[in-house]
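Novice: How does the following fold in three dimensions:
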Amino acid sequence: MSTPSLREALRAHTDAEHQALHRHAAFDGLFRGTLDVVGYRALMIRLYGFHTPLDRAIMETLAGRPAPDSGYRYAPRAPLLAQDMQALGAPGGTPPLCPGARALVTPDTIGGVLYVLEGATMGGSQIDRAAHRLLGHDGPAGRRYWAWCRAEGKHRWPLTLRHLDHLQSTGAPLPPLLHGALGTFRLLADWLAPLDLPAPIPQARRA
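Specialist: Now for the predicted structure:
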């Protein structure tokens, strides 16, 4: 019986969390056309708060490490999300940033973290179409991140898979990689949880 690939192991270990994220209220509303621009802006602000510390942790962890044979290079997401927030009229100042990224990203777990983030880039092409419909204009303003996902995902995913093959062939321990992938899904789900809260019921105006 052949040994499953690292990609297969990561997918099997995180399938439940992956499917739950697809059903998140904000993404579901965007696809169904029930999310308004205010809700979409809240989603983009939240994603910026997630990716900013994660970008930093990944770049710090990769700094000074020899490039693998896969040719994989990480591309920070937060700058694109910052442009989208500005285009959407987000309030000034730094939004809240997601805690836990620094502790999650280590040399042993980073392969699992990247598996989740690059997989999300592939899914971003579908989100880009939904964001396009919501915003109602052809320019990239407000959806630069998703447009980047659509343009780059098909190139980045094969590099990511080669990077995972490289990790497997060099004997990278599996448990930390699984922890990195599962932890990333759970960290994002927890960070997006406030967007699941129902809108407050307006109080009746006093006469």
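Novice: only C-alpha atoms for contact and neighbour calcs from this point on.
Specialist: Fine.
Novice: check contacts around Arg186.
Specialist: Glu17 (CA atoms under 8 Å, 6 or more residues apart in numbering).
Novice: for this structure, what spans make up the helices?
Specialist: Per DSSP state H, the chain carries helices over the ranges 6-22, 25-32, 37-62, 78-87, 101-104, 110-135, 144-169, 174-192.
Novice: ok and the third one relative to helix 144-169, angle-wise?
Specialist: In this structure, helix 37-62 runs at an angle of 30 degrees to helix 144-169, with axes from the mean of the first three to the mean of the last three CA atoms, to 10 degrees as the basis.
Novice: Mind giving me the packing neighbours of helix 37-62?
Specialist: helix 25-32, helix 78-87, helix 101-104, helix 110-135, helix 174-192 (3 or more CA pairs under 8 Å, 6 or more residues apart in numbering; DSSP states H and E).
Novice: likewise the second one?
Specialist: Counting contacts by 3+ CA pairs under 8 Å, 6+ apart, helix 25-32 is packed against helix 37-62, helix 110-135.
Novice: Tell me the buried residues in that helix?
Specialist: 25-27, 29-31 (16 or more other CA atoms under 10 Å).
Novice: now that helix against helix 174-192, angle please.
Specialist: Using the same axes, to 10 degrees: helix 25-32 against helix 174-192 is 80 degrees.
Novice: ok and helix 25-32 relative to helix 110-135, angle-wise?
Specialist: Using the same axes, to 10 degrees, helix 25-32 lies at 50 degrees relative to helix 110-135.
Novice: what inclination does helix 25-32 have with respect to helix 6-22?
Specialist: For helix 25-32 against helix 6-22, the angle by the same axes, to 10 degrees is 80 degrees.
Novice: go on, the fourth one?
Specialist: Angle between the axes of helix 78-87 and helix 6-22 is 20 degrees (criterion: the same axes, to 10 degrees).
Novice: helices or strands up against helix 78-87?
Specialist: So helix 78-87, by 3+ CA pairs under 8 Å, 6+ apart, packs with helix 37-62, helix 144-169.
Novice: Another sequence for comparison is provided below:
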Amino acid sequence: MTSTDNGLTWAGPVVIHEQVVKPEWETLRGRPDTKPHNPKSRAQRWEKDWHQRYGCGPGNAMVQLKSGRLLVPARHREDIGQGRLRSFAHSFYSDDHGATWKLGGNIGLHTSECQFIELNDGSVRVISRNESAEDAPDNLRHLTSLSQDGGVTWSAPQRLEQLITPRCHGAVERHDAKTLLFSAPASPIRQAEHP
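Specialist: Have a look, this model is predicted:
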């Protein structure tokens, strides 16, 4: 949606799906979904299988960089061979105030819900939920990566040893020029009262 009066009124929405999704991501359980808008299609039943193929967000995670670029976090499941779907976070961005969008690179294997923050030097740090089965259930840590080109490409993700996670998204916000704040459950497992 777009506004030309500082958000008083809105026009749209405009579908940007084909600008920010690769055709091979249009799968569910590793099979193409040839009719994603058909109510009987696999895409319409994904909730029953809990195999989300694509998602944006979280909702507060889009950032506008000092350059003016709009940078949005998203995630998808990708077949890494033999029908094995794995989670990848990625970015998409706009340099024309949202009129057009381009797909950024994958952030890395096992990344998922994530949040971007621009650092003082202009680089962009991402902190991501970790979907790694190898680390589960008691050794999960959030993952981080860095982009030097405004979210187009990303360094290989690294584990943040101090940020324990029960496979949950965490929020990151700037406190001041030198301090980032991170908030998430600090437990390696889901608690019985919060399954």
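Novice: Overlay them and tell me the TM-score.
Specialist: Between these two chains, after superposing, the TM-score reads 0.22 (TM-score structural alignment, normalised by the length of the second structure); 80 aligned residues with a CA RMSD of 5.9 Å.
Novice: follow-up on the earlier one: just put the helices and strands packed on helix 37-62 of the first structure in JSON lines and tack on distance to Pro158 of the first structure.
Specialist: JSON lines is the format used below for those (distance: least, CA to CA, whole Å):
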{"stretch": "helix 25-32", "distance to Pro158 of the first structure": "25"}
{"stretch": "helix 78-87", "distance to Pro158 of the first structure": "22"}
{"stretch": "helix 101-104", "distance to Pro158 of the first structure": "24"}
{"stretch": "helix 110-135", "distance to Pro158 of the first structure": "10"}
{"stretch": "helix 174-192", "distance to Pro158 of the first structure": "18"}
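Novice: quick revisit: which of the helices and strands packed on helix 78-87 of the first structure sits closest to Trp191 of the first structure?
Specialist: helix 37-62 (7.2 Å; CA to CA).
Novice: Mind listing what's buried along that closest one?
Specialist: Within helix 37-62 of the first structure, the residues that count as buried by 16+ other CA under 10 Å are 40-59, 61-62.
Novice: Grab the nearest non-local neighbour of Leu109 of the second structure.
Specialist: Nearest non-adjacent residue to Leu109 of the second structure, counting by CA to CA, 6 or more residues apart in numbering: Phe88, 5.2 Å away.
Novice: swap in Leu54 of the first structure?
Specialist: Among residues not flanking Leu54 of the first structure along the chain, Ala101 sits closest, at 5.2 Å (CA to CA, 6+ apart).
Novice: Any idea how many residues pack against the one you found?
Specialist: The number of residues packed near Ala101 of the first structure is 22, by other CA atoms under 10 Å.
Novice: ditto for Glu161 of the second structure
Specialist: Residues within reach of Glu161 of the second structure, counting by other CA under 10 Å, total 11.
Novice: on that earlier part again, export the helices and strands packed on helix 78-87 of the first structure to a markdown table and tack on distance to Gly123 of the first structure?
Specialist: Shown next, in a markdown table, are these (distance: least, CA to CA, whole Å):
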| stretch | distance to Gly123 of the first structure |
| --- | --- |
| helix 37-62 | 15 |
| helix 144-169 | 8 |
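Novice: Let me know which of the ones you listed is the nearest to Leu135 of the first structure.
Specialist: helix 37-62 (7.3 Å).
Novice: residues touching the spatially closest residue to Glu118 of the first structure that is not a sequence neighbour, list them.
Specialist: Leaving out its chain neighbours, the residue that sits closest to Glu118 of the first structure by CA to CA, 6+ apart is Trp157, at 6.2 Å. Trp157 of the first structure sits next to 118-119, 122 when contact means CA under 8 Å, 6+ apart.
Novice: Was I right to think Ser87 of the second structure contacts Leu109?
Specialist: Yes - between Ser87 of the second structure and Leu109 there is a contact under CA atoms under 8 Å: 6.2 Å.
Novice: out of the two, which sits in the busier spot?
Specialist: More crowded of Ser87 of the second structure and Leu109, by other CA under 10 Å: Ser87, with 22 against 18.
Novice: where does the more buried one land in three-state SS?
Specialist: Following DSSP: H, G, I helix; E, B strand; the rest coil, Ser87 of the second structure is assigned to strand.
Novice: hang on, the earlier thing: any chance of the buried residues of helix 25-32 of the first structure in JSON lines, with distance to Gly183 of the first structure too?
Specialist: Converted to JSON lines, the buried residues of helix 25-32 of the first structure look like this (distance: CA to CA, whole Å):
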{"residue": "Ala25", "distance to Gly183 of the first structure": "20"}
{"residue": "Ala26", "distance to Gly183 of the first structure": "21"}
{"residue": "Phe27", "distance to Gly183 of the first structure": "20"}
{"residue": "Gly29", "distance to Gly183 of the first structure": "25"}
{"residue": "Leu30", "distance to Gly183 of the first structure": "25"}
{"residue": "Phe31", "distance to Gly183 of the first structure": "26"}
